[in-house]
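Colleague: Okay, sequence plus prediction incoming.
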Amino acid sequence: MIAVIVAVGAGGSVYALLNGGVESKGGGTAGPAPASRSASPTGSGERGPDPSSPSSSGAGAVPDAYLGTWAATIDSTSGTNTRRLTIRQGKVGEDVLTLEAQGPAQGGGMYHCVFTAELSQAPYAGGPLEIGPSVVTSGEPLSSCSPGDPTEVSLLPDGRLQRAQQGGGESLTYTRQ
C-alpha cells in the first residue's frame, strides 16, 4: 500500500513538473506571458514563414533561432530536476520537440522521462511555436511519466527560450546549450 502511495505521489509530482514545467513550490523561472501575434502582412490571417525573414529555413516551418538544445533546472523539495529540450526543423504535424526530464522522485529513487511533440501550427515569422500535446516515448519508471498539454515556445529578448502552457499557465525558461 505504501509503495502505491509513493508511486502516485512521485507520478503526480513529475506530471506537475512536465505540464508547464514549474511546480507551485519549485524553483522554476516564470516569466511574462508570451507576446501576442500580429496580423499577417496580407491581412489574411494565414500563418507561415515570412519569405523576407532570414530566420526561416526552407527545410521546415521552425525559425532557425529556435533550433538546438536548451536546458533548465527546477529545484524541488526532492532535489534538482533537469530538463533538456531539443528543437529541430520540421513541418506542421512532425515531431520538432524532444524533452528529457530527470531528477529525484518524491519518496526516493530517480525518474527519467523522454517526450516528443509535434509542431501544431506554422508560426508567424519569428514565432512563437505552437506545440501540440507531448507523448511519452520512454520512461524509467514509466509510471512517473505523463503526457503534457499543448504548449507555446517563445524566444525572450535576452536570448533565452520560454515554454508555457497554451492559454496561460505555468512556464519554464531555458538557456541555450
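Modeller: Alright, I've got the coordinates.

Colleague: going forward, measure contacts between C-alpha atoms and count neighbours the same way
Modeller: OK.

Colleague: longest strand of the chain?
Modeller: If you go by DSSP state E, the chain has its longest strand at strand 110-121.

Colleague: try this one side by side with the last:
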Amino acid sequence: MVQAWFMDSSKQDQRLEHHRTPPKYLTLDELFKKSGVEYFKLDPENYAEELDMLKKKRGYTYEDNITCSKECLENYEEKLKTFFAEHLHTEEEIRFVLQGSGYFDVRDINEEWIRIAVSPGDLIIIPAGIYHRFTLDTRNFIQAKRFFIGQPVWTPYNRPADSLECRQKYLQRAIKGFEE
C-alpha cells in the first residue's frame, strides 16, 4: 500500500525518504483532501480487467511504458534532474507502477511538500495544475505505465506557472475542498 508523508526541508540526496522528525504520515483520505491526488491499488500481476474499467471510466485512450534506470534511460542524470524540477502539467499525470519504486512529491495548498512512495501495483493520478516532481528512490529503478486522454501531453511548466488556467482551476478546487 502506498505511503505518504510530509517532507523535511533537508537538501540531502533527493532519493532518501526525507521524513520529518517525528515522521508525519497522511492517510489516503488526507492525501486526497490536501492535494487532490487519487490513489488506486491494483494487482501488479493481474490488473488488466480492473485497469480497463478505470481507463474507460476516466477516458484514457493512450498509454505507454517508461523505464527509469541508468541502463534504460538515455541521458539518465539529466532526465532525473528534469523530473525533479518543480513543475505542473495542463493535464492529469497518471502512473501505474509495474516494477521498482520511486517518489512523487506534491505541494499541498499550504505549499508543504508531501512525498508519496510508490511501488508495484500503485496507480496515482496527479491532478492538472498541481506543482509536483518525481525522483527514484535509492534502488534507482522504476517501470510504469503512463496514461493520457487523447494525444499525450509531455510539456512540463516549471514554477512559477501560476497564471496558467489549469493552475487557477486547481487552486479553486483546493480552496473549495476536493470532491470525488
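Modeller: Received the coordinates, thanks. It should be emphasised that the depicted structure is a prediction, and the values quoted were computed from it without experimental measurement.

Colleague: TM-score for these two?
Modeller: In this superposition the chains share a TM-score of 0.28, using TM-score structural alignment, normalised by the length of structure 1; 84 aligned residues with a C-alpha RMSD of 5.2 Å.

Colleague: coming back round to it: which SSE is immediately downstream of the longest strand of structure 1?
Modeller: strand 129-131 (DSSP states H and E).

Colleague: Can you spell out which helices and strands pack onto that next one?
Modeller: strand 110-121, strand 151-155 (3 or more C-alpha pairs under 8 Å, 6 or more residues apart in numbering; DSSP states H and E).

Colleague: now the closest residue to residue 69 of structure 1 other than its chain neighbours: how far from residue 161 of structure 1?
Modeller: Nearest residue to residue 69 of structure 1 in three dimensions, chain neighbours excluded: residue 86, at 4.3 Å (C-alpha to C-alpha, 6 or more residues apart in numbering). Note on residue 86 of structure 1: its distance to residue 161 of structure 1, by C-alpha to C-alpha, to the nearest Å, is 11 Å.

Colleague: tell me the contacts of the spatially closest residue to residue 113 of structure 1 that is not a sequence neighbour?
Modeller: Distances taken as C-alpha to C-alpha, 6+ apart put residue 139 closest to residue 113 of structure 1, at 4.2 Å, once the chain neighbours are dropped. By C-alpha atoms under 8 Å, 6 or more residues apart in numbering, the contact list for residue 139 of structure 1 reads 111, 112, 113, 114, 145.

Colleague: circling back to that earlier point, so which of the helices and strands packed on strand 129-131 of structure 1 gets nearest residue 129 of structure 1?
Modeller: Checking those against residue 129 of structure 1 by C-alpha to C-alpha gives strand 151-155 as the closest, at 5.0 Å.

Colleague: Could you name the helices and strands sitting against that closest one?
Modeller: strand 129-131, strand 161-165.

Colleague: can I get those in JSON lines with distance to residue 120 of structure 1?
Modeller: Converted to JSON lines, those look like this (distance: least, C-alpha to C-alpha, whole Å):
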{"stretch": "strand 129-131", "distance to residue 120 of structure 1": "5"}
{"stretch": "strand 161-165", "distance to residue 120 of structure 1": "14"}
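
Colleague: out of the helices and strands packed on strand 129-131 of structure 1, which comes closest to residue 68 of structure 1?
Modeller: strand 151-155 (12.6 Å).

Colleague: Can you pick out the residue with more neighbours from residue 86 and residue 161 of structure 1?
Modeller: Neighbour totals were compared for residue 86 of structure 1 and residue 161, and residue 161 leads with 22 against 19 (other C-alpha atoms under 10 Å).

Colleague: Pull the number of nearby residues for the closest residue to the more buried one other than its chain neighbours.
Modeller: Nearest residue to residue 161 of structure 1, sequence neighbours excluded (C-alpha to C-alpha, 6+ apart): residue 155, at 4.6 Å. Other residues lying near residue 155 of structure 1 total 20 when counted by other C-alpha under 10 Å.
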